[in-house]
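# sequence first, then the predicted structure:
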Amino acid sequence: MADPATYRPAPGTIPTSPGVYRFRDADGRVVYVGKAKNLRQRLSNYFQDISALHDRTRRMVTTAASVEWTVVGTEVEALTLEYTWIKEYDPRFNVKFRDDKSYPFLAITMGERFPRVHVTRRPRAKGDRTFGPYAQVWAIRETVDLMLRVFPVRTCTPGVFRRAERSGRPCLLGFIGKCSAPCTGEISEQDHRRLAEQFADFMAGNTATYTRRIEQRMREAAAAMDYETAASLRDDLQALTAVMEKNSVVLSDATDADLVSIVQDELEASVQVFHVRGGRIRGQRGWTAELLDESTPSDLMERALTQLYTDGEAPREVLVSELPSNEDQVRQLLGRGADLRVPRRGEKKELLGTVTANAQEALRLGRLRRTGDLTARSKALEDLGEALELAEPPLRIECFDISHSQGTNVVGSMVVFEDGLPRKSEYRRYSVSGEAARDDTSSMYDVIRRRLQRHLNPPEQSEEDARRFAYPPSLILVDGGAPQVAAAQRAFDDLGVSDVALAGIAKRLEEIWLPGEEHPLILPRTSEALFLVQRLRDEAHRFAISYHRSKRGRAQNQSALDGIPGLGPARRRALLDRFVTVRAIREAEPEQLREVDGIGPALAAQILAALRSEEPGPAVDMSTGEILEP
């Protein structure tokens, strides 16, 4: 535990400008990020008598070992930079907003040649039009199914689309009229894009235009006694009406607003957001936050709005339960067109009350979950520390596994758990070759040695990678028994690492093996520590297997194309990007192969001749592409 006086900067060296500051611990890891209108004034507050500081602030300054700052031009720049760094470094003492669940979005990939509609939980890709988030995935899938009747945009994956292109036959949705089948040329690229834009326009709330248009066409068809067309248009109108009814009308049709409410107790805060577009609730989302500093409701609202709108556009109205601190800067972040206020009366105040009630319920449920999860995780870490005779519970654990297929395509995996939870952003994969791939113990030695070398002597790399690998684990687990642990211990000894604990877990009897011990450690079957170690081992095994399979698949595809004259690495990659598998290349026509960059008539014939015969491919006249007679 550091004394803040040991790293306190001289007051005269701290600027009085706006800026963002970072506290780092002894390992160089950022533990807190903050912003200030006046850096000198703000930082001096952290270096007063620690007995006068709040408990959470006191823990932060005694955990830190250094402080640094970056000067910016305005307070708005400081607000944006603080948010960016909190996302990048994930500091343990900052308020961390986390979704209480993963929400589905409806995305339209306008950046693709033929846009497609799909439901996703991933971050928005460049060029996509997204709608949501939605509370229930089944509801948005049902909405899409109804919408496709009127706007038959493609919904298939790129792989399905390419297969339909090659075969010249559309999928089932194309046959039943819920896809316009751009894969087979049934609709032009421009007309299909127009359909996608109309789909997005309807989802954005411009519904009246399309319902009026369909009603008019339906009347015209009925007047012309084209009753079949009139009936089809009637069904289309009913489908659009059903979509609109799925979103409850809560405000006037012209209302585009986000309603944000925050409720907190001493330990946590809950944020709920309702997205209203065209007077209808189009989506809902929620966050929970651990309060690790002295944030007020206004501070929390500032951070919530920053997270919502730094990477996204604000609607015309942002209605909040509490005005944010630094209100002027937040208004600049939202843009001139956004009206930020607390509703005082009427239907908007009533709807915000509903949002607040949802936040209170989420806080109550989060408190129950947090109590159970935190108790179990803490117990697991304490039990594991006691079983391995560690000085303190292992807050960061790294687990390693080796995967191969009869000694080929050998790979290693590293998974990371912090505070008993997986940190997937810090997982790593290792490719093992040469003498290191001789057997499991050699591979384990190689992987552990490379991990420890990178920690002791980090090479030239990005700041992000250096930061992750520089942070030492409390415990390294290896998947295996005494031989694997002995191999890992050799890597520790060769590099002189003695401040990290080492253990192995054997699959058969779930035994814990320690270096140099003749007999394993047996944890009780109901032990929380055993459950945690099993989760680590299973996650490392899953991660290694997935990497091994992808590497083996690529190797098999590449090997089938090796040795074909004129087909170098770049052209092999281009072929596999276009056709995915060697089988698809073998079944393609020469004209399809020639669509790939760098593949001409002669080379296309050479490739097909080599792949379609088990014998060596026949000779080909490279000037004409004709197969020569033997």
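Received the coordinates, thanks. A quick note: this is a predicted structure, and the numbers were derived from the prediction, not measured. Residues are numbered from 1 along each chain as shown.
# only C-alpha atoms from now on, for both contacts and neighbour counts.
Fine.
# span of stretch 490-505 from start to end?
With Cα to Cα, to the nearest Å as the measure, the ends of stretch 490-505 fall 17 Å from one another.
# right, I mislabeled it, should have said stretch 271-288
Terminal residues of stretch 271-288 are spaced 6 Å apart (Cα to Cα).
# what helix or strand does the most centrally placed residue in the chain sit in?
Nearest residue to the geometric centre of the chain (Cα atoms, centre = their mean): Arg122, 5.9 Å. Arg122 belongs to no helix or strand when assigned by DSSP states H and E.
# helix/strand/coil for Gly286?
strand (DSSP: H, G, I helix; E, B strand; the rest coil).
# quick one, what contacts the residue lying closest to it once chain neighbours are set aside?
Excluding the flanking residues, the one nearest Gly286 by Cα to Cα, 6 or more residues apart in numbering is Gln272, at 4.4 Å. Neighbouring residues of Gln272 by Cα atoms under 8 Å, 6 or more residues apart in numbering: 260-262, 284-287, 355-356, 358-359.
# measure the residue nearest to the centre of the chain to Ala107 for me?
For Arg122, the distance to Ala107 (Cα to Cα) stands at 10 Å.
# what of Trp138?
15 Å.
# one more to weigh against that first structure:
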Amino acid sequence: MAEALSYRPRAGEIPTEPGVYRFRDGQSRVLYVGKAKNLRARLSNYFAPLPSLHERTRRMVTTATSVEWTVVANEFEALQLEFTWIKEFNPPFNVQFRDDKTYPYLAVTLGDEVPRVLVTRNRKITDARYFGPYTKVWAIRETLDLMLKAFPMRSCSDGVYKRAQQTGRPCLLGDIGRCAAPCVGRVSVEQHRGIADDFVAFMAGNDTRYIAELEIEMRAAAEKQDYETAARLRDSMQALQTVLEKTAIVLSDAVDADVFGIADDELAAAVQQFIVRGGRIRGVRSWVVDKELDVSEGDLVETVLHNAYEDDAAPPREVLVPVLPDDSAELELWLTARRQDVEGSSKGRVTLKTAQRGDKAALAQTVSNNAKNALILYKTRRSSDFVARSQALTDLQEALGMPEAPLRMECYDVSHLSGTNIVASMVVFEDGLPRKDQYRRFSIPESTDDTDSIYQVLRRRLAYLAPSVGDDPEPVGQDGQAASELDITQTGTPKKFAYPPNLLLVDGGQPQVEAAQRALVDSGVTGIQLAGIAKRLEEIWLPDSEYPVILPRNSEALFVVQRIRDEAHRFAITYQRAKRKRDIASVLSEIPGVGESRVKELLKHFGSVAKLRTAEPAQIQEVRGVGPALAQTIHDRLRAP
């Protein structure tokens, strides 16, 4: 199969300098863009023997018909060129961003003679200072309304401003004190610019200084018995305090940082960005990316940062990420250049780092948890889309060569702890959605390995689909439910466990599929499509097939298969943990003097079975209701071989 890559260049033709490479297909479409410190070393990885390649890398190089490269002076230039080409060509095998919406910003048009503050999604206003992004328009408008009480700068459109100049009458905002009304000369243009500069400084993080100054001015006005001015200053101070209360205080006032959290699986990654300015969370941004090739977390971080700062967004002085990419030094140079381009200053180097301890680490964990929740929400919403589910089942039918769509799918997974407490799970999806009332759990008394466990479980399950239904005496089903209870009612109507699936999936590769195939043959059941899904590479293995079926990385079909596999894994793990807990509880309950309440106290005190097993008698005696003699008995019983 290596001969299929006829476009492979000779090793001596590829330079060893840094550079950027592009794979193209027969129509000259760019399939993938990558960078390398050493082009020859990197490209040689793509032209390794095909069976040794990652499945999706193999699909990319076999789809391509040519490769080209551009040599640059250093890794920093390679990074810049890679970003430029990814943005220009949008290659299908690079990470695909699904965030097609724009976020609202608070902008101050400092380039205007009379600066204006506005809420906008346009990031290309000349000489404007941006704050955000914000996730909700109403939140930013509420903040602006409070800010105008303290900093009454212009917020009206150019048309309204010119009309006020011509008529000599200010708009409503000028009448109610939310605008200093430079349009009618209540303040000079220079005075208004000073208000705008204070507005920008406050939003940039210098907030506590303004509140302190307002308080001093308020007290001074009160001492002079200028109560009208004191009341106005009091209202301004309260408005600013309300703004600060709406932004969480998480770090010291001097901290300006963007904190990124990433949660990913084999198919997608959810990104959360917390924008911290002046120690407070000023904005939150989230988006989802589709992963085509199996990229490392460091490469994913690099792509996320490119997406976050490519559109005139200025990086702060500090960027916190989950892991540092291999070329973090070059990435820092690129971020610094972006900051200088946007801010128009040569000062302010950007530092890229991971949070190790303290408040920053706690915030980074919060951002990571938000990313995990966002990934779960994304997958849940995706699975609830009826059109997407229908397309997924159709695509799965075509990919596996099935005569009809797999309207009912069953997936099996085996779980154990070092060969003990072996259990298996069966989960059911109908029309692409889980049917939890039809889930089943299996206990496996003895097994040689996972393939043997798969064979045993499927023999027990398929017994209910064979002509001699109910002959198998083994109990099967949830919580040891008897076979007769799961088979056929007296009226002849088949119960849920007797419904045959269109597609039977096992968690694993070729060995597990072969074991499942033996179970199908030995049971005499026909008409069921069998397949296995391998965890790491997301390959679909069919019986008697030398190569797996590779579904498109961002396809709905692969998403459904992955989801049912993950559900089977979760259900098996839950049952296995419950069995382990019951095992230790049963051992303790056999000890004279240890009842159900003392078992609960022991497990509650130590928190885990492992800690209880390693505890000394003196430590066990600390549990309420356990004396010295009983503590020694518990210790000896748990340590007994």
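It's in. Keep in mind it's a predicted model, so treat the numbers as computed, not measured.
# fetch the TM-score of the aligned pair.
After superposition, the two chains reach a TM-score (TM-score structural alignment, normalised by the length of the first structure) of 0.57; 384 aligned residues with a Cα RMSD of 2.8 Å.
# sorry, back to before: quickly list what's touching both of Arg122 and Ala107 of the first structure.
Counting by Cα under 8 Å, 6+ apart, nothing touches both Arg122 of the first structure and Ala107.
# which residues in the stretch 451-600 of the second structure form helices?
510-523, 556-589, 596-606 (DSSP state H, counting those that start in this stretch).
# which residue numbers in the first structure go with the next helix or strand after the last one?
Proceeding N to C from helix 596-606 of the second structure, the next assigned helix or strand is helix 609-614, under DSSP H and E. Aligned by TM-score structural alignment, helix 609-614 of the second structure falls on no residue of the first structure.
# show me what helix 609-614 of the second structure is in contact with.
581, 584, 602-603, 606, 620, 635, 638-639.
# over to stretch 574-593 of the second structure?
415-416, 421-423, 441, 594-596, 599, 609, 630, 633-634, 637-638.
# now it: which residue numbers in the first structure?
Taking TM-score structural alignment, stretch 574-593 of the second structure hits no residues over in the first structure.
# name the residues of that stretch that come out as buried.
Neighbour-count burial for stretch 574-593 of the second structure, with 16 or more other Cα atoms under 10 Å as criterion, is recorded at 575-577, 579-580, 584-585, 588-589.
# next: stretch 105-120 of the second structure.
Under the neighbour-count criterion of 16+ other Cα under 10 Å, stretch 105-120 of the second structure has 105-110, 114-120 buried.
# closest to Lys291 of the second structure out of those?
Comparing these against Lys291 of the second structure with Cα to Cα places Tyr105 closest, at 28.5 Å.
# so what's the closest one up against?
119-121, 130-134, 140.
# of these, buried ones?
119-120, 130-134, 140.
# which of the residues you listed sit farthest apart?
Tyr130 and Ile140, at 12.3 Å, using Cα to Cα across those.
# which residues do these two both contact?
Taking Cα under 8 Å, 6+ apart as the criterion, Tyr130 of the second structure and Ile140 both touch 105-106.
# in the first structure, where's the longest helix?
helix 346-387 (DSSP state H).
# give the aligned range of the next helix or strand after that helix in the second structure.
The element immediately downstream of helix 346-387 of the first structure (helix or strand, assigned by DSSP H and E) is strand 396-405. With TM-score structural alignment applied, strand 396-405 of the first structure matches no range in the second structure.
# same deal with stretch 486-506 of the first structure?
Going by TM-score structural alignment, stretch 486-506 of the first structure sits over no part of the second structure.
# what comes up buried for that stretch?
For stretch 486-506 of the first structure, by 16+ other Cα under 10 Å, it's 486-492, 501-506.
# can you pull out the helices in the stretch 1-150 of the second structure?
Applying DSSP H, counting those that start in this stretch to the stretch 1-150 of the second structure gives helices spanning 39-46, 55-63, 75-89, 137-150.
# brain fart, the stretch 501-630 of the first structure
528-561, 569-579, 582-587, 590-593, 601-611.
# how close does the closest residue to Ile533 of the second structure other than its chain neighbours sit to Leu293 of the second structure?
With sequence-adjacent residues excluded and distances taken as Cα to Cα, 6+ apart, Ile533 of the second structure is closest to Ile540, at 4.7 Å. Going from Ile540 of the second structure to Leu293 of the second structure by Cα to Cα gives 16 Å.
# residues contacting the nearest residue to Val119 of the first structure once chain neighbours are set aside?
Using Cα to Cα, 6+ apart and skipping the chain neighbours, the partner closest in space to Val119 of the first structure is Leu106 (4.7 Å). Listed by Cα under 8 Å, 6+ apart, the contact partners of Leu106 of the first structure are 117-120, 130-133, 140.
# out of the residues you listed, who's nearest Ser413 of the first structure?
The shortest approach to Ser413 of the first structure among the contacts of Leu106 of the first structure belongs to Thr120, at 27.5 Å (Cα to Cα).
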